[in-house]
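just the structure for this:
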Amino acid sequence: MTAAATGWVPVVCAAAAAALALPVRPALRRPAAAAAAPSVGWLHRHRLVWSLLAGIGAVVFVQGRAGPAAGMVAGIVCWVAIGRAEPADVRRRRDAVRRDLPHVVELFGATLRAGSAPAEGIALVCAALPGAAGDRLSGVASRLALGLDPVDVWSSLADDPQLARLGRTLSRAHATGAPVVASVERLAGDLARAARTETEERARAVGVKAALPLGLCLLPAFVLIGIVPLVVALLATLEL
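Coordinates of the predicted model:
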């Protein structure tokens, strides 16, 4: 690659480093929208910079006439891959909803057992257990408080991966006239068992994943203590 072609690479890299170092000014939004919108991670925030760096790296690596084409392909692939990656904030909120949901449903069942109406009970739960699950259910509580059809309100949760079971259970109970308390308590038991099973599976997975690093750590000691003395003794025997 010629000097003219490579001269701009340090300049672009320096500009990219400066762009990554500059603080990002938050956009001015209304308080409600700011609370509802998840924050964008640094990977998505600097999506263009990473794509440019990937393209530059491909150009420098490939060189020749195929360098620009390789850089364009690498930049596009990096742009698409980052766009499809799930932001860390979204993943954390999803995990928080899945972790809090058994407690939310259990407390909701307790309020229903105490005689509260579903609209009042879900509002009490959202106030008592603030968090990711409570934030998502606060809209349901507001719509129920306005007197909307409970079947339609609970059915609106069908598109939520974490709250779909709760929505289906409540909408089916209201549509068929089944006891709401029994349905909610049964769902709370199912969610609690699923949470315990998931915790046990994660604990077992930790042991399996830790086996390889521990084995690699013990391998040098095994070689030095078990194999090296045998090899030295064998060589000494052969020399004799």
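
all contacts plus neighbour counts: C-alpha atoms, from now on.
OK.

what is the longest helix anywhere in the chain packed up against?
Criterion DSSP state H: the longest helix present in the chain is helix 180-222. Applying 3 or more CA pairs under 8 Å, 6 or more residues apart in numbering; DSSP states H and E, one finds that helix 180-222 contacts helix 88-113, helix 164-176.

how about a markdown table for these, with distance to residue 203 and mean neighbour count added?
A markdown table is the format used below for the helices and strands packed on helix 180-222 (distance: least, CA to CA, whole Å; neighbours: other CA atoms under 10 Å):
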| stretch | distance to residue 203 | mean neighbour count |
| --- | --- | --- |
| helix 88-113 | 16 | 18 |
| helix 164-176 | 26 | 18 |
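
turn those into a markdown table, including distance to residue 147.
Formatted as a markdown table, the helices and strands packed on helix 180-222 follow (distance: least, CA to CA, whole Å):
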| stretch | distance to residue 147 |
| --- | --- |
| helix 88-113 | 18 |
| helix 164-176 | 14 |
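
following up with a second sequence; could you model it the same way so I can compare the two?
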Amino acid sequence: MGDVLMPLAIVGLILLAGSRNDRIVPFRRMNASASLHIPLILELLAVALRQGSSITRALDTVAQVVDVGLGTAVGKVTASLHQGVAWSESWALVCDDASYVGQACIVLRDTLEASWRLGTSPLPRIEAVISQLNGEQRTRVESQAARLSIRLLLPTALCFLPAFVLLGVIPCISAFAQGLFA
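Here you go, the predicted structure:
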């Protein structure tokens, strides 16, 4: 899945960023029902950071292409960071709820915090979080597939078992009985 997300992220940011100056190519926002997944958002962020953007500039760029709720929340964070508000205080307002926006903001905050405070490259941490989230998603999908196969087995057995008994077992027993009593 990561192999598919990376080219998509690169193309998206190339279209978005255009050049390294502050000019941003206008891009239509996605609606809330078509919200991007958190690993894809992190991939977009990683592409922007690889191109030399600062953390706040990369967050601004990604905020313009994600759904309106998350984009607005990240935009508020970057605006407060530009005003000199501390990292944890900037994220405190948008990470409160348990919705998709709150969860995405918590992941972004936790992923980028060490880089913001210590000045280290955020790319290794972003890649580790993407790998972890993709692994969790894969595990979740596999467990749901296992549950689905069990749920499908019962109706299938209830349909095929009577047919097997009527078409297979009963004729064999009657043929055996005829041979035995004849």
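
returning to that earlier point: in the second structure, what range does the longest helix of the first structure match?
The alignment of helix 180-222 of the first structure onto the second structure (TM-score structural alignment) covers residues 122-164.

sorry, back to before: out of the helices and strands packed on helix 180-222 of the first structure, flag the one nearest residue 205 of the first structure.
In terms of CA to CA, the element of these nearest to residue 205 of the first structure is helix 88-113, at 17.5 Å.

spatially central residue in the first structure, please.
The geometric centre of the first structure, computed from its C-alpha atoms, lies nearest to residue 91 (CA atoms, centre = their mean), at 2.0 Å.

for the helix or strand containing residue 69 of the second structure, buried residues please.
Taking DSSP states H and E as the definition, residue 69 of the second structure sits inside helix 68-82. Neighbour counts over helix 68-82 of the second structure (16 or more other CA atoms under 10 Å) mark 68-78, 80-81 as buried.

over to stretch 52-64 of the first structure?
Result for stretch 52-64 of the first structure [16+ other CA under 10 Å]: buried residues 52-60, 63.

quick one: residues contacting residue 12 of the second structure.
Each residue near residue 12 of the second structure by CA atoms under 8 Å, 6 or more residues apart in numbering is listed here: residue 44.

that older thread, just checking, next helix/strand downstream of the longest helix of the first structure?
Counting by DSSP H and E, what follows helix 180-222 of the first structure is helix 228-239.

that following helix vs the second structure, average distance?
By mean CA distance after the TM-score superposition for the first structure, the fitted helix 228-239 of the first structure averages 4.2 Å away from its aligned residues in the second structure.

elements contacting that helix?
By 3+ CA pairs under 8 Å, 6+ apart, helix 228-239 of the first structure packs against no helix or strand.

what angle sits between the one helix or strand residue 8 of the second structure maps to and helix 123-164?
Assigned by DSSP H and E, residue 8 of the second structure belongs to helix 2-17. Put simply, helix 2-17 of the second structure runs at 130 degrees to helix 123-164, going by axes from the mean of the first three to the mean of the last three CA atoms, to 10 degrees.

what angle separates helix 2-17 of the second structure from helix 38-50?
For the pair helix 2-17 of the second structure and helix 38-50, the angle between their directions (the same axes, to 10 degrees) equals 50 degrees.
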